[in-house]
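>>> One predicted model, sequence on top.
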Amino acid sequence: MVKHIFYHFLETKEKEEENRRCDLQLGHPRSEFVERNNRSPQLLYLFPWEIKKVISTHDLQHQIGLELNAKQVKEHLLIHWDGETKGRVINGERIPIQMLDLDTRTEYQVFFTKWPNHDMYLILGSWFMEFVANRNVTSGMTIGLYWDKKSKTLRVSVLDKFI
């Protein structure tokens, strides 16, 4: 932290009125010490990437779809859905949802479901291989996902360029 001195050459309106009533001349300028942080500001993240997924070789080899952690899904996706839809997903039913790649503005019609007998969720459909091919996604890359409440779509983007 670096200390700087700042001078106040202008009085507040109240102080100015008080000086006028008392017929006082302008006094010496007031000053104060201010501490300033010299660190550079942090980047602002413009999108709320609630779910971050590192693409594994397993994801790329099996081409089934994208596996998501149950804890993240429950905390960041299911809370935005109505009770009936949540129940259908938890019971293993495939729910159609809209997905939007924010970088290419490509829309995908996908299915969201829970793995039977596992605590994992899946985003199914041909979108994943199209996404991988179009975006040159490789093992180790990070993608971000979040649910947009207004449009009721799952938003996705490759985050490696931001991190």
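Thanks, I have it.
>>> Going by C-alpha atoms from here, please, whenever you check contacts or count neighbours.
Fine.
>>> Excluding chain neighbours, what is closest to residue 106?
Using Cα to Cα, 6 or more residues apart in numbering and skipping residues adjacent in sequence, the residue nearest residue 106 is residue 100, 5.8 Å away.
>>> Pull the residues that contact the helix or strand containing that neighbour.
Using DSSP states H and E, residue 100 falls within strand 95-101. With Cα atoms under 8 Å, 6 or more residues apart in numbering as the test, strand 95-101 has contacts from 85, 88-89, 106-113, 152-157.
>>> Just the buried ones out of the residues you listed, please.
89, 108, 110-113, 153-157 (16 or more other Cα atoms under 10 Å).
>>> Which ones among those residues lie within strands?
Taking DSSP state E as the definition of strands, the buried ones among the contacts of strand 95-101 contribute 108, 110-113, 153-157.
>>> With respect to residue 32, which of the residues you listed is nearest?
For those, the minimum distance to residue 32 (Cα to Cα) is 47.1 Å, reached by residue 157.
>>> Below is an additional structure, to be compared with the one above:
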Amino acid sequence: FHCETSDGETHLAKKRKLSLQGTKKNNVCNAVPAIVHVPLPVARRPRNWNCSTGLELFDDPWKIKKVLKQTDLGSNCNILIKRELAKDFIVPVLGGRQICENRDVRVPVWDLDTNSVHSLVFTIRPSNQSHVFKDTWIRDFVLRRNLKIGDEIGLLWDQYNGQFVFSVLRAYCCHQVRGDQH
């Protein structure tokens, strides 16, 4: 609390002034300063710093992820994309269902890991409505990158360059422990 004296000074200010005057003798300050107690505020109000303290995780850019299976690496020469992922992240950027359903759509694919551009064909098969990338998938990706069953790949759409971006997100390592053979 603060008490005002008759001359308008607060009690605390007057105490501080007297304390400082008492420590000076012959223009020499004593080494020990006077202790002044400052009262704590009665109520603490929360401060608004205009910033969020909530935790925000970054959005994973790899919207299309796939762990490769034998069918993706085999003689079919294509990679099957889940229908939901294709409808959400591929078909809209290639012009809609009418365009993709009636014809093959050639798309550039940039391999982020090797900094090389390739071309794949996206199609929706009319027989079973499966969504696939085909054409040079085996040559340009499976063989060139030595992809194996269990590797996880990712695809995303680069809207600024009008192309898909490909990356091997995780290479599958299968270590077999063999017994000692004598």
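That came in fine, so what should we check first? As the structure is a computational prediction, the values presented were derived from the model and not from experiment.
>>> quick one on the thing from earlier: now check structure 2 for the residue matching the residue nearest to residue 106 of structure 1.
Counting by TM-score structural alignment, residue 100 of structure 1 corresponds to residue 110 in structure 2.
>>> So that match versus residue 89 of structure 2, what's the distance?
16 Å (Cα to Cα, to the nearest Å).
>>> Same drill for those two, tell me which one is more crowded.
Taking other Cα atoms under 10 Å, residue 110 of structure 2 and residue 89 do not tie; residue 110 has more neighbours (21 against 15).
>>> mind listing the helices in structure 2 by residue range?
11-23, 70-73, 83-89, 97-102, 137, 144-145 (DSSP state H).
>>> How about the aligned residue in structure 2 for residue 147 of structure 1, nearest residue that isn't a chain neighbour?
In structure 2, the residue matched to residue 147 of structure 1 (TM-score structural alignment) is residue 157. Excluding its sequence neighbours, the residue lying closest to residue 157 of structure 2 (Cα to Cα, 6+ apart) is residue 164, at 4.5 Å.
>>> I'd say residue 132 of structure 2 and residue 124 touch.
Yes: with contact defined as Cα atoms under 8 Å, residue 132 of structure 2 reaches residue 124; the gap is 6.5 Å.
>>> Go ahead and flag the most central residue of structure 1.
residue 48 (1.4 Å; Cα atoms, centre = their mean).
>>> Need the counterpart of it in structure 2.
Counting by TM-score structural alignment, the partner of residue 48 of structure 1 is residue 61.
>>> Now for the residue nearest to its match when sequence neighbours are not counted, how many residues are close by?
Excluding the flanking residues, the one nearest residue 61 of structure 2 by Cα to Cα, 6+ apart is residue 156, at 6.7 Å. Residues near residue 156 of structure 2, counting by other Cα under 10 Å, number 19.
>>> Contacts only, for residue 156 of structure 2.
61-64, 89, 164-166.
>>> Please enumerate the strands of structure 1.
2-8, 30-36, 51-54, 65-69, 95-101, 106-114, 120-124, 142-148, 153-158.
>>> Which elements pack onto the first one?
Counting contacts by 3 or more Cα pairs under 8 Å, 6 or more residues apart in numbering; DSSP states H and E, strand 2-8 of structure 1 is packed against strand 30-36.
>>> which of the residues in stretch 23-31 of structure 1 are buried?
Buried, per 16+ other Cα under 10 Å, within stretch 23-31 of structure 1: nothing.
>>> next one: stretch 71-84 of structure 1
73, 76-78.
>>> of these, closest to residue 128 of structure 1?
Nearest to residue 128 of structure 1 among these, with distances taken as Cα to Cα, is residue 73, at 17.9 Å.
>>> pretty sure the closest one contacts residue 119?
No: look at residue 73 of structure 1 against residue 119 with Cα under 8 Å: they stay out of range, at 10.4 Å.
>>> and the strands of structure 1 as JSON lines, adding distance to residue 44 of structure 1?
Shown next, in JSON lines, are the strands of structure 1 (distance: least, Cα to Cα, whole Å):
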{"stretch": "strand 2-8", "distance to residue 44 of structure 1": "24"}
{"stretch": "strand 30-36", "distance to residue 44 of structure 1": "20"}
{"stretch": "strand 51-54", "distance to residue 44 of structure 1": "17"}
{"stretch": "strand 65-69", "distance to residue 44 of structure 1": "26"}
{"stretch": "strand 95-101", "distance to residue 44 of structure 1": "20"}
{"stretch": "strand 106-114", "distance to residue 44 of structure 1": "25"}
{"stretch": "strand 120-124", "distance to residue 44 of structure 1": "29"}
{"stretch": "strand 142-148", "distance to residue 44 of structure 1": "15"}
{"stretch": "strand 153-158", "distance to residue 44 of structure 1": "16"}
